[in-house]
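Participant: okay, here's the prediction I keep looking at, along with the sequence it came from:
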Amino acid sequence: MDIYKVFLLVLAFALNMTKIYSQQSMDQYKVIFTNPPQHVPTSKTPDAPIAGNGDIGVTMGGGPDSLRFYIGKNDFWRAYPVYPGGIALPGGLDILFKELKDASYYAEQLPGSAEIKATFSTKACQVHLSAWVAATANKIIIELRSDKKQIAHVRLWTVEGNGAITAHGNSPVTWVSRSFQTTKLLSWPTHIALAMNTEKDELILNPGETVRLVITVYTNHDTESWKNKAISEAIQVTDTFIKQLRWEHQTWWTNFWRLSHIDIGDTYFEKYYYQSQYLFACSSRKGKFAPGIWGPFITQDGAAWGGDYHLNYNYQAPYWASYSSNHICLTENFDQPLLDYMEAGRMFARKLLDCDGIYYPVGIGPKGLCTSMWPLTPEEMQEKYATRENTIDNGYKFLGQKINAVFSVGNMLMRYYSTYDKNYAQKIYPYLLACADFWEDYLTLEDGRYVIRMDHFNEVMPNKRNGGIWRDKLGDFNSTLSLGLVRMLFKGILDMSTFLAVDEVRHTHWSNILKKLSNYPIGVLDGRLSLKNMERGPQNKEVIASGLNRVSIHGLILPSGVMGPITDSVFNTILLGDVERWSHKQRIKGDWGNTLNNGIETCYPGAVRVGYPSDEILMHMKERIEMAVYPNSWIVQGGGGIETFAAVPLTINEMLLQSYEGVIRLFPNWNYQKDASFRGLRAYGAFLVTSSLKNGIIQNVDIISERGRLCKIENPWRNQSVQIVRDGKSAEILCGKWLQFPTIIGEKIELRVYTK
């Protein structure tokens, strides 16, 4: 055997061992189910074991004798402009075991191997199951083994009704299809086919043998030959093919988990940290449609809010932890729906507000779809909203808010500052520019300052609770949310246009807007300064201070990143005082920050950024998780769904590393009495950072510079001098509170305490 072949064998062995180690180390954070799911099917969050590849999602419902796998796909939409349009359920697979009646139920959701494993037992027999969605293909694999010969009945099915056209066949393999194509309101057609690698509806399980079911799933958004491709690939399935597919699957997930890592000595939060990242990786993927409110885990038609892209935080929030976790690949699909809607946004801005730029309603979908029109008839409007007026804002739900387009700029800037990817900046710059065009027109200069009128802190709409009367709630003046997001926009577009060397002629005006934009409104609460939601309310009424809350955080702290202890320490002290007040305002234990309905992914990392003690935050977060969480680690809230995936990872990342204020800060909000470490977290400036804390002292600081930008970091060792080591060679020595040094592309930098 020549040396090259030996090298390849050694390399293959090393890679295989790496995968095994990765799977084993990550699978320690598995979650266990000992009872069948209780909340499947549902219009909201399922409580079942789930798996996915960022496009296709599988939810395992039912009991041992009657399993039902619900198959969802992010691009299978009933493209209506009104509810009940939105994402739809393609279908699923039933597996029936007569011998498993009254069997015990045991299942695991494994983040390392990205699969569901289950064992169902009776006194007479035991069945083992594995289910996974191939990370690199449109395929679902279900493997079955039994210790006793028995027959399983299988049925591949699709959903009837809601205007869909369905078909099915069982030769040469079993297949079903569902299409939305002829309904009058449909904006564009959607077709899907599910094909399974058998024509039989009975499977014989012999002891010790593995039976594999492979379901291939394609839509017309994947390929024009969606049906033929699904069927032909199901025909071609072989054991060799499945082994190759599993290798690719394991490789993808191994590489995913290797991108970053944290160790905080707390297995409770580490489990939710990694399970949350697993759930989002199952929901979102480059080159695929972006996930809606419930991701691809749809278990019935009529998902709440159509499962759409809700633009006043629900759509944006699931991505927030991915930037600092160095999972940029999961954010690649975020921008496309927003770019696709720009033509409609320009029309709304001009027609409804006589402004340039873009103006978006609260809910959109893929391919330029609006999902959030008011009901099309006065009668439907009366039934749902207690008023016959269905022509509000030309029939579209803007809900009194002008910020729906600019809200997404927060995510765009988070990715831009984290990567300084020029191609990405060029892609999204037209969107930022269109937002700037709008706000240049919409802002009003009064008494030497720019003010914002009629952009509302909360959604304003008719409903049955207010008897259909809503106009008396209009009139917010200088909403904290609006002021923060607009400041974020103009700060960001100044940075990006400078980076791209475009539109320099507009810099003076943009800088002037930032300089003259109204201050954030502050009042007195409980004898101290506190934040107001807005400067004045409807009918020009004075508004009392009520403190920092979820909506204010969106404008000031996250995703905007325009306020913090470095940016404005005095104002940050006010916000910190407001967070301290949350403990006194809890209505019930666990509802710290009023996050039971919405906002766990906002309030907890927001509290970290203003400097509230980390141990207190984690204590409250644990109470909140225990208050409403499903066995699959999906933290549940009353409003949206997959945004809670960002809550734990983002909170912990912000405790270990912050950079949003232009300075890298290590363990900025962490109890130094607790050892912790992280590897590969991503900082603004396109830096990958690794560090550890032990016995109250930061041990190591390693930085990889992706773009060769100037690095500014808070001195990890306070007043001690620091030795910079560049690619293993000692370089300059720096001292002071803030250390600043140039880098080059691809350079590895180490920071060490300087000793003579």
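Facilitator: Okay, I see it.
Participant: for the rest of this, base every contact and every neighbour count on C-alpha atoms.
Facilitator: Noted.
Participant: just say helix, strand or coil for the residue most central in space within the chain.
Facilitator: A centroid search over the chain (C-alpha atoms, centre = their mean) returns Pro318, at 1.8 Å, as the residue closest to the centre. Under the three-state scheme (DSSP: H, G, I helix; E, B strand; the rest coil), Pro318 adopts helix.
Participant: contact partners for Ala164?
Facilitator: Residues near Ala164 by C-alpha atoms under 8 Å, 6 or more residues apart in numbering: 178-181.
Participant: second structure for comparison follows:
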Amino acid sequence: MTSRRAVLGTALGGTTLAALPAVAQAAAAGPAVDATATAPRPWKLRNRMDSGDAWSKFLREQDLLWRRMPTLWHEGPFLGDGRLGSMVYREPGVNAVRFTVQHGEVQDHRPELGSGWGTCRLPVGHLTLDPVGTITGVNWRLSLWNAELTGTITTDKGTLTLAALSRDGVLAARVTADGDEEVHWTFHPEEAISPRKISEAPPTDYVTNPPWTTLTTGDIEQVLQPLTGGGQTATAYRHSGDTLVLTVAHSHPSNTRAAEASLKKIQKVQKTGSYAALRGPHTRAWHAFYRKSFVSIPDERLQSFHWIQLYKVASASVAGGPPMATCGPWLEPTPWPAVWWNLNIQLEYWLIHGSNHLELDSLATTVRQNQEQLTANVPAAYRSDSAGVGRSSDMFANRTVGRPGTGAEVGDLTWALHNVWLSYRHTMDDRLLRDTVFPLLRRAVNYYLHFLQPGDDGKLHLPSTLSPEYPVVPPQDTNYDLALIRWGCTTLLESARRLGVDDPLVPRWQETLAKLTPYPVDANGFMIGADTPYAQSHRHYSHLLMVYPLYLVNWDQPEQRELIEKSVVHWHALTGAHRGYSYTGAASLYAMMGRGDTSLTYLKKFFDPTTRYPCRANTHYTEAGPVIETPLSASQSLHDMLCQSWGGVVRVFPAVPSAWQDVTLHDFRTQGAFLVSAARKGGTTRFIRIRSLAGEPLRLRHDLTGGQVRAVLDDGTPARTRTSTDGTLTIELAKGREVLLYAGERPDLVIEPVAPGERGAAWGLPQP
């Protein structure tokens, strides 16, 4: 007798390929857009966010404010430049203010001890600002527009007025004293040992790193930290007048280069003079950063949160820099002092695409620069054609991966490459596809292909692998891996066609798609794997990857909607293990269904202080230590409500909550390399403007109502369009051209912030 699981799985296996972007076809139908009406004149958006004053005013409303002293890292201001990071809070047990000094490139170099101890991130140290008097209060502002902390520290002796920023590897602070106060800085080196020591003892063969030494060159102080595994960390700092500057360098295998580099950096900064000289280029760079896109919603606190996440990700990542560890550049005591590849790193980077900030993509540059290491991570017998990465690694992706059949977690590189593929799809830069995505994905999928075996049912099956962190004996045919294999083979076929590559593995990829076993499904929806139901609460949604973010099984397939919905409902029905990204993941899943109100309900659970792991005062998040990916993924959930692009279709305002009557988007980047601008007023979409950056086919879904929909090019002529039976609009749009869509009479084409609706307190710490 055929089981329900087999029947449902077979249905999925038979429809998955047809649902993918490269083969989705829109049927021709009667036009729903007036393609013959002649526009009376060319049009142009009026962007009221085109001046520095407008941006300064808008972002000031999003700033974080402190009216009392933060006492923990997840309460305080934070600064960063993609490598060097600092958090500001009270020095524990001391009348002083701590400025942490940590760096994303500072790590140990003993891979034989594993990522938790041997190649982990290592602490650097912290500064303290030590007042003469007892601290009685603070008044601080973290300016997003200027990426600068400013404010005062009040003591019973007077006032300290401070300003601080982090740019180009330098932490700079200017502090002046009034009354009987004085400015005293102290640098405190920290032991170069894994922050994992808070949760476990070191391995038995662990040898501590040597103690640091100090060196003085003129008025520049240095702390030099040698490492047992080779290499050096060097911190150099100088306090002169009202300005302190500090830099950190790390070298490996050289034991001296970091000292030379940090000294030269401070000497170079010394020549520029004052804090103001450092501040000028710093603020100009940040002002240019924000102007690349604009989002405004009527929920003030959530809007502020979103802009803080853009500040945060730009402080934590830069292309060519280290990949974000679970804590970003702000290392604190944590069980996770490394890069985690089975969910964390993926969620960290999603928001850079829609927000039009691909310059932050250190994940793409990391995998491109470390292809040899990714190859070395698989067993020697497979290195000729395969690559992979284990669950956690250092900044160089140095972590071996086990073999299917041994219960190993195998698919993490493939999932990370989905992020890189998203970067390609949002830029349509064939160099990224040719040099990074295609060769590495080919190797990652090849590793799977070595182990797929035909079963008695004629289908290809995968030996036991681990569905990330689901606590059972690893099953065969895990949905996590089956989804990644399907996505990987399909993407390789699409990529080969795009690049004109006659790859000899094309028949193998096609055969795999045709014969791969269906997704295991039971009465509750998608299972973990063969004969392994989803039966206990789980924070990850690894078993649902085919739905989100891969969209292999999606809401455009009516026959799959019941299965999708009951799978998501069942995932959240088993409570106890859910964490912040469980809520943001559900929010994005419901956004795919077009259910904006439900999506917002789940997203707000992340901010609900009654939940076990809510978002914290400074928008950071903790589970026994810093976990940066969840707040960043919450911004992606917001993106998914406002604009989606998958299956070859751009969807504008697909899941806007009913409470958000007004919404503004400007230069939101989508797959196909389009920039979308749109305005919603009183619950009605007034216009959509789309600019093509690559000349790719434009297929669009919209909710324009109130009259005949017009599509007008930027020279005022009608665009050529056609509409499919499902309402998808196809528009001919050449590279560099723009099209405007509206219904009825042409509305005011204005980009501006929306009026606040739901008000909320500023992030930070209010007065008690």
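Facilitator: On my side now, so go ahead. The model shown is predicted, which means the values in this text are computed figures rather than measured ones.
Participant: between the contacts of Ala164 of the first structure, which is nearest Asp455 of the first structure?
Facilitator: Phe180 (36.6 Å; C-alpha to C-alpha).
Participant: is the closest one in contact with Thr166, as I believe?
Facilitator: No. Look at Phe180 of the first structure against Thr166 with C-alpha atoms under 8 Å: they stay out of range, at 9.1 Å.
Participant: map Lys748 of the first structure onto the second structure.
Facilitator: Using TM-score structural alignment, the equivalent of Lys748 of the first structure in the second structure is Glu738.
Participant: can you list the helices and strands that the longest helix belonging to the second structure packs against?
Facilitator: If you go by DSSP state H, the second structure has its longest helix at helix 479-499. Packing partners of helix 479-499 of the second structure (3 or more C-alpha pairs under 8 Å, 6 or more residues apart in numbering; DSSP states H and E): helix 412-427, helix 438-449, helix 506-515.
Participant: mean deviation, that helix versus the first structure?
Facilitator: Compared with the first structure after the fit, helix 479-499 of the second structure shows a mean deviation of 1.4 Å (mean C-alpha distance after the TM-score superposition for the first structure).
Participant: so what does Tyr360 of the first structure match up with in the second structure?
Facilitator: Checking TM-score structural alignment: Tyr360 of the first structure goes with Val389.
Participant: so that match sits against Leu413, correct?
Facilitator: Yes. If you go by C-alpha under 8 Å, Val389 of the second structure and Leu413 touch, sitting 5.6 Å apart.
Participant: quickly list what's touching both of these two.
Facilitator: With C-alpha under 8 Å, 6+ apart as the test, Val389 of the second structure and Leu413 both reach Trp341.
Participant: so Tyr237 of the second structure is in which element?
Facilitator: Here Tyr237 of the second structure is covered by strand 232-240, with elements defined by DSSP states H and E.
Participant: next structured bit after that strand?
Facilitator: strand 243-251.
Participant: so how much does that next one differ from the first structure once superposed?
Facilitator: Averaged out, strand 243-251 of the second structure is 2.4 Å away (mean C-alpha distance after the TM-score superposition for the first structure).
Participant: in the first structure, what range does that strand match?
Facilitator: Going by TM-score structural alignment: strand 243-251 of the second structure matches residues 212-220.
Participant: chain center to that stretch: distance?
Facilitator: 25 Å (C-alpha atoms, centre = their mean, to the nearest Å).
Participant: identify the residues contacting that stretch?
Facilitator: Stretch 212-220 of the first structure has contacts (C-alpha under 8 Å, 6+ apart) with 75-76, 138-144, 190-198, 226-227, 229-231, 233-234, 237.
Participant: quick one: contacts for the aligned partner of Met592 of the second structure in the first structure?
Facilitator: In the first structure, Met592 of the second structure lines up with Arg609, judged by TM-score structural alignment. Each residue near Arg609 of the first structure by C-alpha under 8 Å, 6+ apart is listed here: 557, 564-565, 654, 669.
Participant: please apply the same query to Asp108 of the second structure.
Facilitator: Per C-alpha under 8 Å, 6+ apart, neighbours of Asp108 of the second structure: 117-122, 227, 229.
Participant: so which of these belong to helices?
Facilitator: Going by DSSP H, the helices hold none of these.
Participant: considering those residues, which are maintained in the first structure?
Facilitator: Among these, the ones still in contact in the first structure (both residues aligned by TM-score structural alignment, their matches' C-alpha atoms under 8 Å) are 118, 120-122, 229.
Participant: most neighbours among these, please name it.
Facilitator: Most neighbours among these, by other C-alpha atoms under 10 Å: Arg121, with 33 neighbours.
Participant: that one against Val106, yeah?
Facilitator: Yes. Counting by C-alpha under 8 Å, Val106 is a contact partner of Arg121 of the second structure at 5.9 Å.
Participant: verify the assumption that Ala164 of the second structure is located in a helix.
Facilitator: No. Judged by three-state DSSP, Ala164 of the second structure forms no part of a helix; its state is strand.
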